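Student: Dropping the sequence and predicted coords here.
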Amino acid sequence: MDARPSFTRLGVERLNAFSDGVFAIASTLLVLELHSPDGLTAEALRAGLRDNIPSLLTYLLSFMVVGIFWVRHHQILSLARSVTPGLLALNMIFLVLIALIPFPTSLLGNYSADPLAPAVYATVVGLAVLANMALMVFIQRRPDVRRPGVRPALIRAQLLRPALSAVVVFASVPVAFLVSATAAELTWLLLVPIRFLASRGVRQGVLEDQEERR
């Protein structure tokens, strides 16, 4: 009998549950960066609240980013039927980056005018996107991990959206240093139309795959 631990017995559900816990902690740490000013006059309170606006906006941005990662992570793990050491390692790398997001969020909220702040933020988020893609590629290439009925071509079609997102996020790093921190943050707005166009490409890939199977 093989005495080595069976990673398959961990199950995708347990991996999902552990991952959900990390996402919940990361979301909670984000809000801890918001502080209520104490012992201020009415006029000073208004000024203090205005000073907190960048931190509030950064919190909303990061909460949305973490939420999108959470939804996408569940979609990715729904493609898997078993957990292997490789899948477990890639998932841990991804979760490390998710847990790290509150740190660049704090930097961006407190030093939004410094190019280093959006550069660090974009780097962490971009690496998380790449880690997410690595999970998808691993599942695509491993029939022993991939759920029956999930065709590799469908997973390849779904790689377009995160790939384009990674390009935009990493492109904002040199923009921050060569142009300005504000310009780098505005670059992130390109993610909205890009994700929309990529979603159309994914739907087209699904339709083509369905036609091939008929």
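Tutor: Received it, and whenever you're ready, just let me know what you need.
Student: Please make it C-alpha for all contacts and neighbour counts, starting now.
Tutor: Will do.
Student: contacting residues for the closest residue to residue 102 other than its chain neighbours?
Tutor: Counting by CA to CA, 6 or more residues apart in numbering, residue 102 lies nearest to residue 30, which is 5.2 Å off, once chain neighbours are set aside. For residue 30, the contacting residues are 59, 62-63, 102, 105, by CA atoms under 8 Å, 6 or more residues apart in numbering.
Student: Check it against this one:
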Amino acid sequence: MRSKHPLSGPPREMYGIGRVEAFSDGVIAVAITLLVLDLRVPEPSDGGSLAHRLLELWPNYLAYAISFLAIGIMWINHHAALRRLKSVDHTLLVVNLLLLLCIVALPFSTSLFATYLDVEPGGHLAAVVYAGSFLVTSVVFLGLQFLIIVRKPHLLRVPLTRGRQRSLLLRGAVAVPTYLVAALLGLLTPLLTLAVCIVLGVFYFIPFRPTGPSMPEPAEDAGLDDS
């Protein structure tokens, strides 16, 4: 009879990265495409020029640009996070699905905010919902990063130093209190929410390289640590 090792447990079920990344990319692509649906063509009318009616849609243009940038940055960071893994387990799959659930809801909150930005009294609530949707998304994304970097280092392709772990988590954590402040400022005026979201988008758009010495990385991953 074949003896079992006393310390051996049930095998952990692992999943390949390829299908997870392909599915996630597809969902994010759909979400970022849905944003453009709010850029509607102005209806012809007897009064006012087309240029004036296009200018009246400035909230739609601005909300579209901010949300497109935010989702695009999430995709870049999500891609970099998955490329650090050699495999994923069930927990990571569930958290990743929860993140995609939040991202797909962003076009709705964007459309809501663009429609009610200059409308009273709904503008304040729309601003809170808009910033709140990004707040929840950033919390879930930070949780995914924490799982990958801290809780499940055995799934990493290359170990990360403590300094690199800290840098990646701190940069991701900046979004949580910032979006919370943006949501609270929405109770005063939606324009402040818009301003904070713009500043945060610019912050994350700037290339970033974690501090601290790094472990040797596979050739195909070179350059992915700047997100």
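Tutor: Looks like it arrived, so ask away. Please read these numbers as outputs of a predicted model, since none were measured by experiment.
Student: care to give me the TM-score?
Tutor: Remark: TM-score between the superposed chains equals 0.83 [TM-score structural alignment, normalised by the length of the first structure]; 201 aligned residues with a CA RMSD of 2.6 Å.
Student: ok, back up a step: and the residue nearest to residue 102 of the first structure, what's its match in the second structure?
Tutor: Using TM-score structural alignment as the criterion, residue 30 of the first structure maps onto residue 35 of the second structure.
Student: For that match, give its distance to residue 140 of the second structure.
Tutor: 21 Å (CA to CA, to the nearest Å).
Student: What of residue 156 of the second structure?
Tutor: Per CA to CA, residue 156 of the second structure is found 19 Å from residue 140 of the second structure.
Student: From what I see, residue 110 of the first structure and residue 53 are in contact.
Tutor: No - with contact defined as CA atoms under 8 Å, residue 110 of the first structure does not count as touching residue 53 (10.2 Å).
Student: neighbour-wise, which of those two wins?
Tutor: The residue with more neighbours, out of residue 110 of the first structure and residue 53, is residue 110; 17 against 13, by other CA atoms under 10 Å.
Student: check contacts around that one.
Tutor: Applying CA under 8 Å, 6+ apart to residue 110 of the first structure gives the contacts 54-55.
Student: What does it correspond to in the second structure?
Tutor: Aligned by TM-score structural alignment, residue 110 of the first structure pairs with residue 115 of the second structure.
Student: before we move on, which element is the residue nearest the centre of the first structure in?
Tutor: The first structure has residue 69 as the residue nearest its centroid, 3.8 Å off, counting by CA atoms, centre = their mean. Following DSSP states H and E, one finds residue 69 of the first structure within helix 53-77.
Student: The second structure: matching residues for that helix?
Tutor: Matched against the second structure by TM-score structural alignment, helix 53-77 of the first structure falls on residues 58-82.
Student: Have a look at how far, on average, that stretch is from the first structure.
Tutor: Superposing on the first structure and averaging over aligned pairs (mean CA distance after the TM-score superposition for the first structure), stretch 58-82 of the second structure comes out at 0.7 Å.
Student: one step back: against residue 59 of the first structure, how distant is the residue nearest to the centre of the first structure?
Tutor: 15 Å.
Student: As CSV, the contacts of residue 30 of the first structure with distance to residue 75 of the first structure would be great.
Tutor: Below are those laid out as CSV (distance: CA to CA, whole Å):
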residue, distance to residue 75 of the first structure
59, 24
62, 20
63, 19
102, 23
105, 25
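Student: which of these show up in the second structure as well?
Tutor: Of the contacts of residue 30 of the first structure, the ones still in contact in the second structure (both residues aligned by TM-score structural alignment, their matches' CA atoms under 8 Å) are 59, 62-63, 102, 105.
Student: mind putting the residues you listed in CSV, distance to residue 165 of the first structure and neighbour count included?
Tutor: As requested, these are arranged in CSV below (distance: CA to CA, whole Å; neighbours: other CA atoms under 10 Å):
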residue, distance to residue 165 of the first structure, neighbour count
59, 20, 24
62, 15, 22
63, 17, 20
102, 20, 26
105, 19, 26
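Student: Please say which position in the first structure residue 195 of the second structure maps to.
Tutor: By TM-score structural alignment, residue 195 of the second structure lines up with residue 186.
Student: hang on, I meant residue 105 of the second structure
Tutor: When the first structure is aligned by TM-score structural alignment, residue 105 of the second structure is paired with residue 100.
Student: what about its match, distance to residue 205 of the first structure?
Tutor: Counting by CA to CA, the gap between residue 100 of the first structure and residue 205 of the first structure amounts to 34 Å.
Student: Please apply the same query to residue 13 of the first structure.
Tutor: The gap separating residue 13 of the first structure from residue 205 of the first structure is 28 Å, by CA to CA.
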